[in-house]
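Asker: Just need the structure, nothing else, for what follows:
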Amino acid sequence: MPKSKRNKVVALTQVKKKDRKWKESLVESIRDAVDTYPSVFVFRCKNMRNETFKSLRDDVSNTSRFFVGGNKLMRAALLGKESEEGLKTFAEHIVNNRDGKDDDDDDGGGGGQKQQKETKKQQRGRQNEEFDLNTTTTGIVFTNLSKEDLMQAMEAKETKDFARVGQIATETIVCPEGPVKNCFDVPMSHTLEAMLRKHGLPTKLNKGVVECVNEKIICKRGVKLSSDQCALLRQFGYKLATFKLRLVAGWEKSTGETEVFMNEDDSEEILDYGTDEEEEDRFASDGLPKSMMLPEGML
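Answerer: Next up is the predicted model:
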């Protein structure tokens, strides 16, 4: 085909990389805040949403100051305050804000097939853990507020939002056969039928009503979401992501001691991803009656 001669809009903008001056200004700002505020906390933000986080910063702007940057850079800024030796223990929580587990406990003995299955299961859990780390933002906040007041301000901003690509589904959502309705039990508009079918939902129009031809599992609990699944969840109105901030550790200038907090997120329910043996047996019966299945020992 001949090349299109239409005028195309080309963006000439370029994002400037954060240079050394920006890093030096961040370090200076953090060190000045150490002298200004009586306490500092390390916080963890899961499912960061800029608008909600900006609203929180505006609400406590008179009493607190937030810093979100490179973890190692913020740690180095705190460790540079030689007069505050108590910050050394506190600064370690900026980088080591989650406990890690090493998977170097492989046994070199027999049972190669069993060992391979365990390795696959460990790898799957490690990938989900790595994604959880990627969707978690760590920062520090200098404040005049007490720990209770700061936690109350953070909890007030906890909101639900639509999940993004790559997030792990927190629940299983199924679209049953028949008229398609969203989470509020409202029928889908006929204008959305083409879009729903485009994203993998088996739909058709029946006298202006959007119907699902077969039962469709939109997402499964514990499985990463694709772009099509996120688009469907948005249309159905399911918000599976929760913007939340939790305090990890705190340091008081008056006492010079570091306090580590136990959050409810530290004991989150571990999702059951099943075993590889269950995956191998998923085709054992396939829902067939016994009369149509092969006798035992024929496989």
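Asker: CA only for contacts and neighbour counts going forward, please
Answerer: Noted.
Asker: who's in contact with residue 212?
Answerer: 175-180, 201-204 (C-alpha atoms under 8 Å, 6 or more residues apart in numbering).
Asker: make it 7 Å
Answerer: By C-alpha atoms under 7 Å, 6 or more residues apart in numbering, the contact list for residue 212 reads 177-180, 202-204.
Asker: so where's the longest strand in this structure?
Answerer: The residue-count maximum for a strand in the chain (DSSP state E) belongs to strand 241-252.
Asker: Tell me which helix or strand comes right after that strand.
Answerer: For strand 241-252, the succeeding helix or strand toward the C-terminus, using DSSP states H and E, is strand 258-260.
Asker: Can you give me the buried ones in that next one?
Answerer: Neighbour counts using 16 or more other C-alpha atoms under 10 Å place residue 258 of strand 258-260 among the buried residues.
Asker: Can you give the contact residues for the following helix or strand past that strand?
Answerer: For strand 258-260, the succeeding helix or strand toward the C-terminus, using DSSP H and E, is helix 276-280. Residues from elsewhere that reach helix 276-280 (C-alpha under 7 Å, 6+ apart): residue 117.
Asker: So what's the gap between helix 276-280 and the chain middle?
Answerer: With C-alpha atoms, centre = their mean, to the nearest Å as the basis, helix 276-280 stands 27 Å off its chain's centre.
Asker: Also this sequence, please, to line up against the first:
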Amino acid sequence: MPRSKRDKKISLTKTSKKGVALKQRIIDDIRSCVEKFENIYVFTFTNIRNNTFKEIRDSWKPSRFFFGKNRVIGVGLGRTVEEEVEDGLHKVSKCLKGERALLFTDCTKEEVLDWFKNHKYDEFARAGNIAPKSVVLEEGPLEQFSHAMEPYLRKLGLPTKLDKGVVTLIKSYEVCAEGCVLTSEQAKILELLDIRMATFQMCLKAHWSKKNGFEKL
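Answerer: As a prediction, the model looks like this:
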């Protein structure tokens, strides 16, 4: 009886014992998912936030997502024809570059394509993002903030003071200009103001199935 591809041993060198255990667990999880699910999708993502992604993970159960540690995930799938645990999976490994991740699922291709096409999430921008619009605060009270926040707002750069216990801008202030690269202070001010300038979006790049093999999307 021929030996299963999934029985291949892997050498994890230059790694601490704790690191080896973690990497081996990821590899084992990947191989378990290969055996369990019919389809694997490779997708890119931008402006990811942990809370949003946790909600997505929960909504897709029992499907499984893997992101980060592309090299380790690639080892789990097999990076070459000789190493791959199912035919064609080395092609999936080659797609794992930069901010890319995997979805293991039994959902139909039509269901997956439709969901990825129609789901985007407004998120808070981070330092380094480009501001899509200008935001200017007018002089006057900022009643959404408690008096205890005033020193912190001033530290972020807002020209504030306490006026009878109310946080107040002493002059108009441009938080950001359209097209500017946001600083960490600007990003934090926008978050405190509940102004979301980024979009968390995922874009499908490739698909592998046990029935049809690998294809680019």
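Asker: Against structure 2, what's the mean shift for the longest strand of structure 1, could you check?
Answerer: For strand 241-252 of structure 1, the mean deviation from structure 2 after alignment is 2.0 Å (mean C-alpha distance after the TM-score superposition for structure 1).
Asker: I'd like to know which elements that strand is packed against.
Answerer: Contacts defined by 3 or more C-alpha pairs under 7 Å, 6 or more residues apart in numbering; DSSP states H and E place strand 241-252 of structure 1 against strand 39-46, strand 159-161, strand 258-260.
Asker: against structure 2, where does the longest one fall?
Answerer: Which is strand 39-46 of structure 1. Aligned by TM-score structural alignment, strand 39-46 of structure 1 falls on residues 39-46 of structure 2.
Asker: So what does residue 256 of structure 1 match up with in structure 2?
Answerer: By TM-score structural alignment, residue 256 of structure 1 lines up with residue 213.
Asker: Nearest spatial neighbour of the aligned partner of residue 199 of structure 1 in structure 2, chain-adjacent residues omitted?
Answerer: Taking TM-score structural alignment, residue 199 of structure 1 has residue 156 as its aligned residue in structure 2. The shortest distance from residue 156 of structure 2 to any non-neighbouring residue, by C-alpha to C-alpha, 6 or more residues apart in numbering, is to residue 185 (5.4 Å).
Asker: On the three-state scheme, the one you found is what?
Answerer: helix (DSSP: H, G, I helix; E, B strand; the rest coil).
Asker: So the match of residue 199 of structure 1 versus residue 113 of structure 2, what's the distance?
Answerer: Per C-alpha to C-alpha, to the nearest Å, residue 156 of structure 2 is found 42 Å from residue 113 of structure 2.
Asker: With residue 167 of structure 2 instead?
Answerer: Noted for residue 167 of structure 2: a distance of 48 Å to residue 113 of structure 2, by C-alpha to C-alpha.
Asker: Between those two, which has more neighbouring residues?
Answerer: Legend: neighbour count by other C-alpha atoms under 10 Å for residue 167 of structure 2 and residue 113, higher for residue 167 (23 against 13).
Asker: mind listing what that one touches?
Answerer: Counting by C-alpha under 7 Å, 6+ apart, residue 167 of structure 2 has contacts 141-143, 145, 147, 150, 160-161.
Asker: Please indicate which of these are buried?
Answerer: Buried, going by 16+ other C-alpha under 10 Å: 141-142, 147, 150, 160-161, out of these.
Asker: quick one: which of the residues you listed sit in helices?
Answerer: For these, the ones inside helices are residue 150, with DSSP state H as the criterion.
Asker: Turn the buried ones among the contacts of residue 167 of structure 2 into CSV, including distance to residue 74 of structure 2.
Answerer: Output for these, formatted as CSV (distance: C-alpha to C-alpha, whole Å):
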residue, distance to residue 74 of structure 2
141, 54
142, 50
147, 51
150, 49
160, 51
161, 54
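Asker: How many neighbouring residues does the nearest residue to the match of residue 256 of structure 1 once chain neighbours are set aside have?
Answerer: Among residues not flanking residue 213 of structure 2 along the chain, residue 88 sits closest, at 6.1 Å (C-alpha to C-alpha, 6+ apart). By other C-alpha under 10 Å, the residues close to residue 88 of structure 2 number 21.
Asker: With residue 212 of structure 2 instead?
Answerer: Residue 212 of structure 2 has 10 neighbours, counted by other C-alpha under 10 Å.
Asker: With residue 73 of structure 2 instead?
Answerer: 24.
Asker: same deal with the one 4 residues further on?
Answerer: Look at residue 77 of structure 2: counted by other C-alpha under 10 Å, it has 25 neighbours.
Asker: Next, the contact list for it, please.
Answerer: Residue 77 of structure 2 makes contact with 30-31, 84-85, 89-90, 93, according to C-alpha under 7 Å, 6+ apart.
Asker: Tell me the residue in structure 1 aligned with it.
Answerer: By TM-score structural alignment, residue 77 of structure 2 lines up with residue 78.
Asker: List the buried residues of the helix or strand where its match lies.
Answerer: Element membership for residue 78 of structure 1 (DSSP H and E) is helix 71-79. Residues of helix 71-79 of structure 1 classed as buried by neighbour count (16+ other C-alpha under 10 Å): 71, 73-75, 77-79.
Asker: Alright, that wraps it up for me.
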